[in-house]
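Student: okay, structure incoming, though there's no sequence with it:
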């Protein structure tokens, strides 16, 4: 069990994200949470991003 706090911002073709996980179980005595940083770069044409093939 944990509580997760998320934040993010998009700048042009980059997305920056941050997350902080706070544990609610007994391991919390030994850990003060987890920090996560994410950088996502978008490449190519976004218009074709979700073109799916027909499946039968």
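Tutor: Received it, and whenever you're ready, just let me know what you need. As the structure is a computational prediction, the values presented were derived from the model and not from experiment.
Student: for the rest of this, base every contact and every neighbour count on C-alpha atoms.
Tutor: Will do.
Student: doesn't residue 21 lie inside a helix?
Tutor: No - assignment of residue 21 by DSSP: H, G, I helix; E, B strand; the rest coil gives strand, placing it outside any helix.
Student: putting a second one here so we can go through both:
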């Protein structure tokens, strides 16, 4: 696994945790980024909007 794939996996794992805990509407990209230990910009680099995260995580 390369660094890009590792970051994407960390973001997806974090998004699943946040969505499971808070639900889609209350989940924020800021919290996903914090849980994944990446910047908000990094999340948006890989997933342009929150909808993209939920689609990939499902």
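Tutor: On my side now, so go ahead. No experiment lies behind these values; they were computed from the predicted model shown.
Student: quick TM-score on the pair, please.
Tutor: Once superposed, chain against chain, the TM-score is 0.22 (TM-score structural alignment, normalised by the length of structure 1); 24 aligned residues with a CA RMSD of 2.9 Å.
Student: can you check which helix is longest in structure 2?
Tutor: The longest helix of structure 2 (DSSP state H) is helix 3-22.
Student: ok, and what's touching it?
Tutor: With contacts defined as CA atoms under 8 Å, 6 or more residues apart in numbering, helix 3-22 of structure 2 is touched by 27, 31-33, 35-36, 38, 43, 46, 53-54, 56-57.
Student: and residue 43 of structure 2, how many neighbours?
Tutor: By the measure other CA atoms under 10 Å, the count of residues near residue 43 of structure 2 is 24.
Student: before we move on, the earlier item: buried stuff in the longest helix of structure 2?
Tutor: Neighbour-count burial for helix 3-22 of structure 2 flags 7, 8, 10, 11, 12, 14, 15, 16, 17, 18, 19 (criterion: 16 or more other CA atoms under 10 Å).
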